[in-house]
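Novice: structure here, sequence nowhere to be found:
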C-alpha cells in the first residue's frame, strides 16, 4: 500500500512510494539517486526501442544508439539477423564504432585493433602470442543484448529473463500495425532524423506525448500558422470521441483525430484537403488511381493518434519521438521522420510534402517543438521550488471508465496515459 506523500516524509520515502494514483512527488524529476535507480531498474530491464527495420535494410548495415546511457550498435549480420551489442571493446573498453549509421564488414577497435564480426564475435587479435593460454576467444565477443521486433520496430533489453517483447507490448501491438498504415499501401521507411536536448527530466517528455490538455495552449502559434482544415482537424478539446486508453505495461494511446485511427477505414466522404491539390495532380500524372491517391493523401498528417510505448519511444501521429536520459536534469530527444517506401515517381512527391510538414511542426525552427521544449525546461526549473509539493496527474480521474476492451479510458485531455506510465514506473522501481 502506498504511503501518503506529505511534506514531512517526501524526502524519506523509497522511490516506489513516491507515486500515488493521483499525484507523484517532484523528487522524481530532481533526485539524482532516483535517476540512477531508473537507469538500472527501468532502462536495463525494459524493452527499449533501438531501431526501425528500414534503418537496417541489408546485411552489413548498422546504427549506433543507446539503451539508457549505454552505447550500443544495432546491426543486420550476414545471415540477416538483427543484433544489438554494446559499443565497447572487450579489451580495454574503447568504443568500436563512432558513426551514427552505415555499412560495414565488422568493427575494429582503433586502440589495439581487436576486430569483431557483424554478429559481435571476436575475429582477430593482433600479436596473439601474448595471449597464449590466457584468452578464451569464444567468450570475448561484443556483449549482446536480447533483441526482438514487432511490426518493424526493433527493441533490445539487458535482461535475459524479461518477458517476450510481444507480451510486453500486449494491447499496443494492434496500434503499432495501425500506425504503419500511413504508408498508403507501401512499407514505411525512415526519411531522416534530428536531435536536440532540453534541460529537464526524461519523464517530463514521457508525459508530453500523452497530454492532449496542453495542445491548444502551447501550440496556438502552430494552429494559427496552418490552413483552417488542418486546424479544425486538430480541434479535439470538446470532441467526446477523442479519448486516451491505458493499454497496460505503461503504454497508452491518445486518439486526437478518431476518424484517422484506422486509415483503412474510408467511406469516401472525407474531402481531401485543398493544400494537397498539387500533390494530387502529380500522383494522377504518375498513374495512381483515385483509391491510391486517397490512401496516400489521407495519410499525409499521419494516423491521428499518439502511441506512447514505455519507456522511451512515442509513435506520434506521423513520426517517432525517442527519448534518451542524459542526467536527472537533461534529456536528448530524437525526432524520426517517416514516409512510404515505393516507386520514386509516386512516393518522392509524397515524402517531400511529409518532410515539409514535419519541419513545420517538429523541426528545430518549427512551430511545435521549440514551444514544447520551453515547457519542459520550465517544469524542471519550477520543481526546484517547494520540492515537497506534488506533481498532479488527477485530471479526468473522476470520469475514467473502462472501454469494451477493458482499457481504462478517459477524454484525450485527461491524464490517463500519465497514470499508466507512472503505474509501470512504480512497479519497476519497487522491484529491487
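Specialist: Arrived safely, thanks for sending. None of these values were measured; they are calculated from a predicted model.

Novice: alpha carbons only for contacts and neighbour counts from here, please
Specialist: Noted.

Novice: would you map the helices across the stretch 151-300 of the chain?
Specialist: Using DSSP state H, counting those that start in this stretch, the helices of the stretch 151-300 of the chain run over residues 165-169, 173-179, 202-208, 215-218, 220-225, 228-233, 277-285, 290-298.

Novice: and the helix ranked longest in the chain, which residues are buried?
Specialist: Of all the elements of type helix in the chain, the one with the most residues (DSSP state H) is helix 344-361. Judged by neighbour count (16 or more other Cα atoms under 10 Å), helix 344-361 contains these buried residues: 346, 347, 350, 351, 353, 354, 355, 357, 358, 359, 360, 361.

Novice: adding distance to residue 6, write those out as CSV.
Specialist: Written out in CSV, the entries for the buried residues of helix 344-361 read as follows (distance: Cα to Cα, whole Å):
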residue, distance to residue 6
346, 60
347, 56
350, 54
351, 52
353, 52
354, 48
355, 48
357, 46
358, 43
359, 44
360, 44
361, 40
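
Novice: in the protein, what residue sits furthest out from the centroid?
Specialist: Among the C-alpha atoms of the chain, the one farthest from their average position, using Cα atoms, centre = their mean, is that of residue 129, at 46.8 Å.

Novice: ok, that one to residue 142 distance?
Specialist: Distance, residue 129 to residue 142, using Cα to Cα, to the nearest Å: 21 Å.

Novice: next one: residue 120
Specialist: For residue 120, the distance to residue 142 (Cα to Cα) stands at 5 Å.

Novice: who wins for proximity to residue 33 among the helices of the stretch 151-300 of the chain?
Specialist: For these, the distance to residue 33 is smallest for helix 202-208, at 14.5 Å, taking Cα to Cα.

Novice: check which helices and strands the closest one sits against.
Specialist: Helices and strands touching helix 202-208, by 3 or more Cα pairs under 8 Å, 6 or more residues apart in numbering; DSSP states H and E, are strand 319-327, helix 369-382.

Novice: try this one side by side with the last:
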C-alpha cells in the first residue's frame, strides 16, 4: 500500500485540506473537538440545512422546533402560509421562547420577562415598556430570521443571504427527490411520526452509512433472516445491479433495488405475496390501477438519497442527523405516509417502518452499534486513516461519478464537499 506522510496532531488543527485525500480521510475528523467546532461554523452556518417537511406545518400558526447545526430554531407557518425559520432565543436576555416539539400558536412568549413575538418573528409586546428609553423601538428586536427555501415539501434554512438558490445547491439530486416523493402514490407525502435516539459518535459516521451498501448483508443479517424468501431475495442489495452516484455538492444516491427506482413504472407486475392481503383490502374501495400504485408505493423506493450535510431520504423514511458534540450525534427517523391515502396502506407503511427503523426494529439498533464501534476504534492509533477506496477505479461503460452499489463513491463525494467548505 502506498506510504502516506504522517500528520502530527497539531497539524490537524490548522490544515483541514490535508485531512482529506481522494481515497481516505484522517481519523482526526471523528475525534478532534477543534475540527468539530470549525465544522459548526464553516459547514452548518454556510450551507442549506434541512429543518422540516411541509406536512409538519399543516396550517397557519403551526410550528416545530429544530436545529441548524447546534443552534435551536423554530420553524413556523404564519397566517398567510409563509414559512419562517427563527432562532429560538429571546432578543432580551437570550431565553428560549418555545420548548414544545410542535404545535399551534399565534404568539411565542418568553417565560423569563414576558417579551412576546408573532410567528413571523416580529416583537409584539414588551411588558413595562416605560422602563426603556424613548428611542427604544420594538421593530429593532425581532427574532433572528434565517433564509428559507423549499423543494418538493423539503424545507431548508441557511444563515447566509448570499448563498446560491436551493435548487442550484440540490442540482442533480432534484431528480431523485422527485422520484422519492412518488411514495405518496398520488395522495402526496405526509410525515407519520418519528423517534429520536443518540449514539456516542461523530456525525460524519452516520453520514457515511446512508450510501454504504457494503455493510448491509453483514450488519443486517438478523433483519434479512426475519423476512420471507421472496423479500429476502429483494433485499439482496449487492446482487441486483445497483450503483452509487456522486450528485455534486456532497450529495449522493445509492440504488439498491433498480426495479423500485420509479414507483410509477411496472404497475402491471404481479403483486408480491406479502402485499396480497393489503391489495385485497384496498380493492374494496379503489380501482385496480390505483390499488397497484398504492401497493407499489407502500414498500418504498429502491434507493437511498444523501443530501449533504444532514438529511437522508432513505427508501421509505427521512433520516435526519444533528451534531451534538464531536462524539455525540442525535438521529431522527421520520416515517412517511400517504397524505389522505387509505388507512390500510398507511398502516402497512408504519409496520414496515417499525420492522427496520423503529426503536425495537431489526435495522437501527444494529446500525447504531456499528457507528458507536467506529467512534470507539477511532481512539486507537495516533496517525491512522479511514479507508474510502472501495470502487475508486472507474467502471467500464459508466461515468466517472458512478460506482457499483458497494463502492464508497458517496462517502468520497461527501468528504470532498467537506474539504471544499472547510478550506474555503
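Specialist: Nice, I can see it. Everything quoted here is computed from the prediction, not taken from an experiment.

Novice: hmm, back to that, looking at the helices and strands packed on helix 202-208 of the first structure, which is buried most?
Specialist: When those are scored by mean count of other Cα atoms under 10 Å, the highest mean neighbour count falls to strand 319-327 (a mean of 22).

Novice: mind listing residues that contact that strand?
Specialist: 32, 35, 66-69, 201-202, 205-206, 302, 312-315, 331-338 (Cα atoms under 8 Å, 6 or more residues apart in numbering).

Novice: do that again at 7 Å, thanks
Specialist: Counting by Cα atoms under 7 Å, 6 or more residues apart in numbering, the neighbours of strand 319-327 of the first structure from elsewhere in the structure are 68-69, 202, 312-315, 331-338.

Novice: which of the residues you listed fall within strands?
Specialist: When strands are assigned by DSSP state E, the members of those inside them are 313, 314, 315, 331, 332, 333, 334, 335, 336, 337, 338.

Novice: just give me the match in the second structure for the third one.
Specialist: Using TM-score structural alignment as the criterion, residue 315 of the first structure maps onto residue 313 of the second structure.

Novice: from residue 253 of the second structure, how far out is that match?
Specialist: Separation of residue 313 of the second structure from residue 253 of the second structure (Cα to Cα): 9 Å.

Novice: same thing with residue 103 of the second structure?
Specialist: With distances taken as Cα to Cα, residue 103 of the second structure is found 33 Å from residue 253 of the second structure.

Novice: with neighbour numbers in mind, choose between the two.
Specialist: residue 253 (26 against 14; other Cα atoms under 10 Å).

Novice: quick check: closest non-adjacent residue to that one.
Specialist: Ranked by Cα to Cα, 6 or more residues apart in numbering and with sequence neighbours excluded, the top spatial neighbour of residue 253 of the second structure is residue 305, at 4.4 Å.

Novice: likewise for residue 66 of the first structure?
Specialist: Leaving out its chain neighbours, the residue that sits closest to residue 66 of the first structure by Cα to Cα, 6+ apart is residue 72, at 5.3 Å.

Novice: same thing with residue 334 of the first structure?
Specialist: residue 195 (4.4 Å).

Novice: check contacts around that neighbour.
Specialist: Under the criterion of Cα under 7 Å, 6+ apart, the contact partners of residue 195 of the first structure comprise 332, 333, 334, 335.

Novice: can I assume the residue nearest to residue 253 of the second structure sits in a strand?
Specialist: Yes: Residue 305 of the second structure sits within a strand when classified using DSSP: H, G, I helix; E, B strand; the rest coil.

Novice: that one - how many residues pack around it?
Specialist: Using other Cα under 10 Å as the criterion, residue 305 of the second structure is surrounded by 26 other residues.

Novice: test my guess that it contacts residue 312.
Specialist: Yes: contact status for residue 305 of the second structure versus residue 312: in contact at 5.6 Å, counting by Cα atoms under 7 Å.

Novice: I'd say residue 122 of the second structure and residue 145 touch.
Specialist: No: look at residue 122 of the second structure against residue 145 with Cα under 7 Å: they stay out of range, at 9.7 Å.

Novice: now do the contacts for residue 28 of the second structure.
Specialist: By Cα under 7 Å, 6+ apart, residue 28 of the second structure lies in contact with residue 12.

Novice: how close does it get to residue 419 of the second structure?
Specialist: Counting by Cα to Cα, the gap from residue 28 of the second structure to residue 419 of the second structure is 14 Å.

Novice: so where do the strands sit in the stretch 101-250 of the second structure?
Specialist: In the stretch 101-250 of the second structure, the strands defined using DSSP state E, counting those that start in this stretch lie at 102-104, 107-109, 116-118, 123-125, 145-151, 154-158, 189-199, 243-248.

Novice: so for residue 212 of the second structure, which of the ones you listed sits nearest?
Specialist: Proximity of the strands of the stretch 101-250 of the second structure to residue 212 of the second structure was assessed by Cα to Cα; the nearest stretch is strand 243-248, lying at 8.9 Å.
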